[in-house]
Each structure stands twice: as structure tokens, then as C-alpha cells.
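>>> quick one, structure for this:
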Amino acid sequence: MRLLIDENISWRLKRSLPQWDILPANEIISTSKITNTTIWQYAKTNNYTILTFDEDFCGIAQSQ
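Predicted coordinates for the structure are as follows:
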């Protein structure tokens, strides 16, 4: 499974599930603040499932 974990999910999850392809959102680009749209587009382009607590992604999903 390929998971892109949002900033509100601990990167430590990556160590807990080493058999999964887990990418923390802050590793996508080197900026201090990454937008939800950037996370969405990266996940869509690279076949990741987004894991988040952020409800804003529901709005992005409905507009796509």
C-alpha cells in the first residue's frame, strides 16, 4: 500500500509499518508549509492514498 501521510499524522507511522510505502507530506517539497492541493496533486499523480484528519480533502475530492 502507498500512503501519503498529511502533516497532522506523525511521520513515526513510517517506522511502525516498514512493509508499506509511506511518504510524509513534508518530504514532497522542501518548504515550510505545503498546501492540501499540492498534497492532493502529488498523491493523484504518483498513485498514493492520502491519510489525514483534515476534512478539507473532502472538498478537493468533490471538485475533481
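
>>> use CA for all of it now, contacts and neighbours both
Noted.

>>> going along the chain, name the helices of this structure.
Applying DSSP state H to the chain gives helices spanning 13-16, 36-45, 56-63.

>>> most neighbours per residue, which of those helices?
Greatest average neighbour count among the helices of the chain goes to helix 36-45 (a mean of 15), per mean count of other CA atoms under 10 Å.

>>> how about residues contacting that helix?
4, 6, 25, 28, 48, 49, 50, 56, 57, 60 (CA atoms under 8 Å, 6 or more residues apart in numbering).

>>> how many residues are close by the fourth one?
Here the count is done by other CA atoms under 10 Å, and residue 28 has 14 residues near it.

>>> for comparison, sequence B:
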Amino acid sequence: MKLLFDENLSYRIVKKVSRIAPRSLHVSRTGLEVPAKDTDIWDYAKLNKYVVVSFDEDFQDLSSLYGFPPKVILLKLGNSSTQAISEVLFAKWEEIKLFYQPEAAGVLEIF
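Here you go, the predicted structure:
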């Protein structure tokens, strides 16, 4: 599974989750303009088969509008450190893997 981390998350998150999602990427490493538009991130994720990970609820709106792929993991953790976010992703990994299945929903909210 490839996760694409939005700009509202530190690029350091990629290294922290590399054990469970080694092909993940931060938006800043995609070549998209900075700051990238949500629709450009959406298109990049769809074209390159990534799951978008973000705090930004606009991605939930895009999923409602366009459907999936890409799928979206919407973090509802409040102001959290990169370490705390990575720990939550590790703890929820089995749930994330089930969500990744083709027939699952387009948005997974993680609290």
C-alpha cells in the first residue's frame, strides 16, 4: 500500500511509517507546485495509486464528489506530533488494510 501524505503533515512521517508502508510519499516530493492544490494532489494520487492521508476534510468532499479511487484516510486527531500520528497509524494498521480492499468505502476517519 502506498500512502501519500498531505502538506499538513510533516515529511518526516514517511520515514516513521516506512516499515509498514515502504512505498509512501510526502506531497512535497511529488513535483507538484508548492503549495499544491487539493485537486492536484487528488489527481496525482489517483494516477499513481496512492491513498491520501490528511487532516484536510476537503479530501472527504472530493471523495463524495468524484468517488474513489483514490481512497482517503482522514485524520481526526487534533494537534498531534508526527510521532503520535505514526503510532496511531501503526495501531490502526489492520483496519487500514481492510479499508484498502477494493469494495471498502472511499474515506476512513481515524480518531
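
>>> thinking again about what came up before, which one of the contacts of helix 36-45 of the first structure is nearest residue 34 of the first structure?
If you rank the contacts of helix 36-45 of the first structure by distance to residue 34 of the first structure using CA to CA, residue 25 comes first, at 7.6 Å.

>>> run through the residues that contact the aligned partner of the closest one in the second structure.
Counting by TM-score structural alignment, residue 25 of the first structure lines up with residue 27 in the second structure. For residue 27 of the second structure, the contact set (CA under 8 Å, 6+ apart) comprises 4, 5, 6, 7, 36, 41.

>>> distance check, residue 27 of the second structure against residue 82 of the second structure.
15 Å (CA to CA, to the nearest Å).

>>> next one: residue 19 of the second structure
On the measure of CA to CA, residue 19 of the second structure and residue 82 of the second structure end up 15 Å apart.

>>> which one of the two is surrounded by more residues?
residue 82 (16 against 10).

>>> surely that one touches residue 9?
Yes: Residue 82 of the second structure is within contact range of residue 9, at 7.5 Å (criterion: CA atoms under 8 Å).

>>> which one in the second structure is aligned with residue 40 of the first structure?
So, by TM-score structural alignment, residue 40 of the first structure is matched to residue 42.

>>> what does residue 11 of the first structure align to in the second structure?
Match for residue 11 of the first structure (TM-score structural alignment): residue 11.

>>> excluding its backbone neighbours, what's nearest its match?
residue 26 (5.5 Å; CA to CA, 6 or more residues apart in numbering).

>>> residues in contact with that neighbour?
Counting by CA under 8 Å, 6+ apart, residue 26 of the second structure touches 4, 5, 6, 7, 11, 14.
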